[in-house]
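Participant: here is my input; please provide its structure:
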Amino acid sequence: MKTYLFKLSLALFLAIAFTGCATNQGNTKAEKQQAILKMKDDTLTQLFKLKPHTRAQLNSATGYAVFSNANVNLILASFGGGYGVVKNRNTGHHTYMNMGEVGLGIGLGAKDFRIVMVFDSIDVMDQFINQGWVFGGQADAAAKASDKGAAVGGEAVVNGITVYQITETGLALQATVKGTKFWKSSELN
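Facilitator: A predicted model of the protein is given here:
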């Protein structure tokens, strides 16, 4: 049991440390916010190309979030981190957020991917911003380098949130159970 807790603690520490490495571009608060908004716009453009129906879904939603994440799988543990933004479509307000994840399961490799979350209601969006935990299992394969390769990403609906994943780069094969934490950025809000 001690070994399990040590590995879990180490993986959580690495996920948080890795989040610090997955910072966005820019030196000032405004530059970092602009870099995140550009990542959001680029990701949505890519999602609309891959799944054209998502444009109407986002336009009718209460709000949505877009995250950039890097993930590493090391045999029995995975960890990752990233950053993103939640947009309240009713008010136009952006909430800048960080994310970290830790998982246990079989996997090997690394990948850079984007997550788009569409919120069904204002309550679901507010709960996500203020509480931010999402737990889930994941089984996927990704092999992609630049414009070559393929990515098997998913679309899932969990507790009023539709989640899309787009793999940018990487090579990974994994079957893990992960805990992901999303939290407000104290630096950018």
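
Participant: from here on, just use CA atoms for contacts and neighbour counts.
Facilitator: OK.

Participant: quick check: Ile75 touching Gly107?
Facilitator: Yes: when contacts are counted by Cα atoms under 8 Å, Ile75 is listed as touching Gly107 (4.9 Å).

Participant: helices along this structure, start to end?
Facilitator: 2-21, 29-50, 53-60, 122-130 (DSSP state H).

Participant: so which bits of the first one are buried?
Facilitator: What that stands for is helix 2-21. Leu8, Ala11, Leu12, Leu14, Ala15, Ile16, Phe18, Thr19, Gly20 (16 or more other Cα atoms under 10 Å).

Participant: same thing with the third one?
Facilitator: Burial within helix 53-60, assessed by neighbour count using 16+ other Cα under 10 Å, is assigned to Thr54, Leu58.

Participant: what are the contacting residues of that helix?
Facilitator: Helix 53-60 is touched from outside by Leu47, Phe48, Tyr64, Val118, with contacts defined as Cα atoms under 8 Å, 6 or more residues apart in numbering.

Participant: returning to what we had before: the more surrounded of Ile75 and Gly107?
Facilitator: Gly107 (22 against 14; other Cα atoms under 10 Å).

Participant: how about the contacts made by that one?
Facilitator: Counting by Cα under 8 Å, 6+ apart, Gly107 has contacts Asn73, Leu74, Ile75, Leu76, Ala77, Ser78, Ala172, Leu173, Gln174, Ala175, Thr176.

Participant: to compare against the first, here's another:
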Amino acid sequence: MKRAVHLVLGLVVILMVSGCTTTQGKSPQEKRQAVLNMRSQVLADLYRIHPDARAQIAASPGYAVFSNANVNLLIASVGGGYGVAENKRLKKTVFMKMGEAGLGLGLGVKDFRAVFIFKNQESLDAFIDKGWEFGGHVDAAAKAGDKGAAVGGEALLNGVTIYQLTESGLALQATLKGTKYWKDNELN
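Facilitator: The predicted structure follows:
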């Protein structure tokens, strides 16, 4: 019986996360446009909050912007999302997806945006071609619209700076999780 409850809770969480992270639109062109619109809005928000990020992106070989949703129920954390990576040297836009799973203490649901700024071409190429990240994450968020506050901290190595902007959610979590980013075959 206990195993069945865990299975049902897991399925509910997966359905909740997948519903929050689906690219809007029916056709591939509509979906691509929705991702590009999300990117524009997130960058505008980032530049308003962290004006120096504009110069960092201008000096970088590329960047990526993702829309993510994360759910943490006691000891398990799952999430998913979509985004786009810009390779400025090749003048190429790569549409991507992401998924994450982890273990740790926490409770909550969080909808957030992430901006990755790559300091060198190797880190950008590795992100687009291999896409793995693994690390510890600690954050707290209590936000709805313009009300509330959020703090987040993530550390990545290999020449990448990350900004995280919380859209909405209520979460307090400390997790060890793996995240996979990969090319979206439908949109590329």
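
Participant: fetch the TM-score of the aligned pair.
Facilitator: The TM-score (TM-score structural alignment, normalised by the length of structure 2) is 0.89; 181 aligned residues with a Cα RMSD of 2.1 Å.

Participant: between the helices of structure 1, which gets nearest to Phe113 of structure 1?
Facilitator: helix 29-50 (9.8 Å; Cα to Cα).

Participant: which residues are in contact with Leu108 of structure 1?
Facilitator: Leu108 of structure 1 touches Val72, Asn73, Leu74, Ile75, Ala172, Leu173, Gln174, counting by Cα under 8 Å, 6+ apart.

Participant: and for Gln165 of structure 1?
Facilitator: Phe113, Arg114, Ile115, Val116, Gly153, Gly154, Glu155.

Participant: returning to what we had before: which ChimeraX command selects the buried ones in the contacts of Leu108 of structure 1?
Facilitator: Buried subset of those, written as a ChimeraX selection, criterion 16+ other Cα under 10 Å:
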select :72,73,74,172,173,174
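
Participant: can you lay out the contacts of Leu108 of structure 1 as a markdown table showing distance to Asp123 of structure 1?
Facilitator: Output for the contacts of Leu108 of structure 1, formatted as a markdown table (distance: Cα to Cα, whole Å):
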| residue | distance to Asp123 of structure 1 |
| --- | --- |
| Val72 | 32 |
| Asn73 | 33 |
| Leu74 | 36 |
| Ile75 | 38 |
| Ala172 | 35 |
| Leu173 | 35 |
| Gln174 | 33 |
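
Participant: from the contacts of Leu108 of structure 1, which land in strands?
Facilitator: Val72, Asn73, Leu74, Ile75, Ala172, Leu173, Gln174 (DSSP state E).

Participant: residue contacts, the fifth one?
Facilitator: Residues touching Ala172 of structure 1, when contacts are defined by Cα under 8 Å, 6+ apart, comprise Asn73, Gly107, Leu108, Gly109, Ala110, Lys111, Ala141, Ala142, Ala143.

Participant: how about the fourth one?
Facilitator: When contacts are counted by Cα under 8 Å, 6+ apart, Ile75 of structure 1 is found next to Gly105, Ile106, Gly107, Leu108.

Participant: what do you get if the cut-off is 10 Å, keeping everything else the same?
Facilitator: The contact partners of Ile75 of structure 1, by Cα atoms under 10 Å, 6 or more residues apart in numbering, come to Leu104, Gly105, Ile106, Gly107, Leu108, Gly109, Leu173, Gln174.

Participant: next one: the residue nearest to Lys184 of structure 1 when sequence neighbours are not counted from Val86 of structure 1, what distance?
Facilitator: Spatial nearest neighbour of Lys184 of structure 1, chain neighbours left out: Met97 (4.3 Å); criterion: Cα to Cα, 6 or more residues apart in numbering. Using Cα to Cα, to the nearest Å, Met97 of structure 1 is found at 7 Å from Val86 of structure 1.

Participant: what touches both of these two?
Facilitator: What both Met97 of structure 1 and Val86 touch, as defined by Cα under 10 Å, 6+ apart, is the set Ala65, Val66, Phe67, Ile129, Lys184.

Participant: looking at it, Glu167 of structure 2 is touching Val109, isn't it?
Facilitator: No: using Cα atoms under 10 Å, Glu167 of structure 2 makes no contact with Val109, being 11.1 Å away.
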